[in-house]
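Engineer: sequence-free structure coming up:
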C-alpha cells in the first residue's frame, strides 16, 4: 500500500434559510477546498453540532425557527467555534451585538462570494495560528478539535476519547 497522506478538508456549517443563498455559498466554498454542510433551520444545525463541531459556522440571523443571535450566544457557552454572521441586518447595533456575542466577522447581504471566501480564510487562519483565547479547554490544533478536561483528566480529539496514563 502506498503511503498517501489524505488532506482533511476543514468543515464549515452554513445556517441560512434562503436555499439559493445557502447553496450558492456552499458551492463557492466547496470550490475553494472546504467541506460544507448547509442547514435551513436552527433545529438541524443544533443536531449537527451535537454530532460534530465544524471548523467554522456561517450564521444567518433571521430564521423561521429562531434567532441566529440567540443560537450563537448558546453555542459560545459550549464551544469556541469561530462564527461569521451573514445577514441582511445591516444596522450598526446589529453588527455590534453580533461581535459582542462572539462573532469573528460580520458580513451584510448582498455580499461578494469572493469576499466571503477571503473572510473565511482570514478567520480560519487566525484560529489555526492560535491568535485567540480558547475557552473551556476547547482548542483547534492543526486539523483537529481538542478538548482537555483538567478536572477529569480526559482528552478528546475530534470528539474521540484519548486514553491517557
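Structural biologist: Here it is on my side, so go on. Just so it is clear, the structure is predicted and the values come from calculations on it, not from any experiment.

Engineer: From now on I want contacts and neighbour counts done on CA atoms only, so please keep to that.
Structural biologist: OK.

Engineer: ranges for the strands of the protein?
Structural biologist: Using DSSP state E, the strands of the chain run over 11-15, 35-39, 56-59, 62-63, 66-67, 83-87, 105-108, 138-141, 144-149, 154-157, 160-162.

Engineer: could you dump these to JSON lines with mean neighbour count and distance to residue 119?
Structural biologist: As requested, those are arranged in JSON lines below (neighbours: other Cα atoms under 10 Å; distance: least, Cα to Cα, whole Å):
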{"stretch": "strand 11-15", "mean neighbour count": "22", "distance to residue 119": "13"}
{"stretch": "strand 35-39", "mean neighbour count": "19", "distance to residue 119": "16"}
{"stretch": "strand 56-59", "mean neighbour count": "25", "distance to residue 119": "11"}
{"stretch": "strand 62-63", "mean neighbour count": "16", "distance to residue 119": "21"}
{"stretch": "strand 66-67", "mean neighbour count": "14", "distance to residue 119": "23"}
{"stretch": "strand 83-87", "mean neighbour count": "24", "distance to residue 119": "8"}
{"stretch": "strand 105-108", "mean neighbour count": "19", "distance to residue 119": "8"}
{"stretch": "strand 138-141", "mean neighbour count": "19", "distance to residue 119": "18"}
{"stretch": "strand 144-149", "mean neighbour count": "18", "distance to residue 119": "21"}
{"stretch": "strand 154-157", "mean neighbour count": "16", "distance to residue 119": "26"}
{"stretch": "strand 160-162", "mean neighbour count": "12", "distance to residue 119": "30"}
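
Engineer: got those as CSV, with distance to residue 26 columns?
Structural biologist: Listed next are the strands of the chain as CSV, based on distance: least, Cα to Cα, whole Å:
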stretch, distance to residue 26
strand 11-15, 8
strand 35-39, 6
strand 56-59, 10
strand 62-63, 18
strand 66-67, 21
strand 83-87, 13
strand 105-108, 16
strand 138-141, 22
strand 144-149, 22
strand 154-157, 26
strand 160-162, 27
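
Engineer: here's the one I want to compare it with:
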C-alpha cells in the first residue's frame, strides 16, 4: 500500500476519454495501493480537481470540451500538484507544450502500463520524502529556498515553481559547484530511466526564467557545456 507521510492513501486523478484506458490504468494503479478518481473530459477534470484534491494527475492531451493543455494551464495557475501528460506517439510538439505549461512528466501513447506506473511511483516517492532528510533552508545571494514549506523567493519576491522545478532547484542548490549531467538529473529528480534528456533542458529554462535576474546570463544555474548543469 502506497501511503503519504501522514498515513493517508495517495489519490490520483486520471483524465482520459477512452473507457478502456481508464479501466486498465485504474486497475493497475489500485493494485499499487493508489486511490483513483476518473474524469472523461476537460471540464469534468477541473471540477474533479477542485473536489477531489488529488496528489497527482494523469492527464491526456486529447480531451473533449477542454483539451489537456488548457486543463494543465488552469491547474498550474493555482497548484503545483504533479502532472503526468499522456501525448500522441512521437508528437514532440505536444510534449514540449505540456512541459512549457508546467507538466512534470509525459508518457507517449501507446504506452506500457508498467512504465506509467513506474513514473507515478517515482513521483510519489519524491512527494513522500520527509523534509528532515534535507537541510531546511538554502540561501544564495538573494535566492532563498525553504524546503519544508517549498517556498522560493528572489530578493524577497516569492516565486511560484512547479513540483518538478522545485525538486530540480533543490538538487542543484544543495550541491553548489557540483556538475550534474542531464542523465544524473533525470535519475535524481524523475527517478527512473524512461526519459528524454531534453526534458531537463526545458525545465532548466523555465527555472532560469523564474529565478534569474537575466535568464540569458544566469547567476545561479550555469550550463556545463557538453555535460549538464551546475549551481554556483
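Structural biologist: Arrived safely. Predicted, not measured: the structure shown is a model, and the values here were computed from it.

Engineer: Report how many residues lie close to the nearest residue to residue 161 of structure 2 once chain neighbours are set aside.
Structural biologist: Leaving aside its sequence neighbours, residue 161 of structure 2 sits nearest to residue 80 (Cα to Cα, 6 or more residues apart in numbering; 7.0 Å). Neighbour count for residue 80 of structure 2, taken as other Cα atoms under 10 Å: 20.

Engineer: Would you mind confirming that residue 80 of structure 2 makes contact with residue 162?
Structural biologist: Yes - if you go by Cα atoms under 8 Å, residue 80 of structure 2 and residue 162 touch, sitting 4.7 Å apart.

Engineer: For residue 56 of structure 1, give its distance to residue 126 of structure 1.
Structural biologist: 12 Å (Cα to Cα, to the nearest Å).

Engineer: List the residues that contact the closest residue to residue 17 of structure 1 other than its chain neighbours.
Structural biologist: Excluding the flanking residues, the one nearest residue 17 of structure 1 by Cα to Cα, 6+ apart is residue 40, at 4.2 Å. By Cα atoms under 8 Å, 6 or more residues apart in numbering, residue 40 of structure 1 lies in contact with 15, 16, 17, 18, 19, 22.

Engineer: List buried residues within those.
Structural biologist: 15, 16, 17, 22 (16 or more other Cα atoms under 10 Å).

Engineer: list the helices and strands the longest helix along structure 1 packs on?
Structural biologist: Longest helix of structure 1, by residue count under DSSP state H: helix 113-128. Other helices and strands packing on helix 113-128 of structure 1, by 3 or more Cα pairs under 8 Å, 6 or more residues apart in numbering; DSSP states H and E, are helix 19-31, strand 105-108, strand 138-141.

Engineer: can we see that at 6 Å?
Structural biologist: Helices and strands in packing contact with helix 113-128 of structure 1 are not found; criterion 3 or more Cα pairs under 6 Å, 6 or more residues apart in numbering; DSSP states H and E.

Engineer: For the most centrally placed residue in structure 2, give me its contacts.
Structural biologist: The centre of structure 2 sits closest to residue 104, judged by Cα atoms, centre = their mean, with a distance of 2.4 Å. Remark: with contacts taken as Cα atoms under 6 Å, 6 or more residues apart in numbering, residue 104 of structure 2 is in contact with 82, 83, 84, 164.

Engineer: Could you report the separation of it from residue 179 of structure 2?
Structural biologist: In terms of Cα to Cα, residue 104 of structure 2 sits 22 Å off from residue 179 of structure 2.

Engineer: and what of residue 81 of structure 2?
Structural biologist: Counting by Cα to Cα, the gap from residue 81 of structure 2 to residue 179 of structure 2 is 28 Å.

Engineer: One more: residue 208 of structure 2?
Structural biologist: Residue 208 of structure 2 is 17 Å from residue 179 of structure 2, by Cα to Cα.

Engineer: quick revisit: out of the contacts of residue 40 of structure 1, which is nearest to residue 65 of structure 1?
Structural biologist: residue 17 (9.6 Å; Cα to Cα).

Engineer: Just tell me what that closest one corresponds to in structure 2.
Structural biologist: Matched to structure 2 by TM-score structural alignment, residue 17 of structure 1 sits across from residue 17.

Engineer: Tell me the spacing between that match and residue 120 of structure 2.
Structural biologist: Residue 17 of structure 2 is 20 Å from residue 120 of structure 2, by Cα to Cα.

Engineer: what does residue 44 of structure 2 give?
Structural biologist: For residue 44 of structure 2 relative to residue 120 of structure 2 (Cα to Cα), the value is 22 Å.

Engineer: coming back round to it: for the buried ones among the contacts of residue 40 of structure 1, which one is nearest residue 133 of structure 1?
Structural biologist: Out of those, the member with the shortest distance to residue 133 of structure 1 (by Cα to Cα) is residue 15, at 24.7 Å.

Engineer: Now for the closest one: which residues touch it?
Structural biologist: Taking Cα under 6 Å, 6+ apart, one finds 39, 40, 59, 60 in contact with residue 15 of structure 1.
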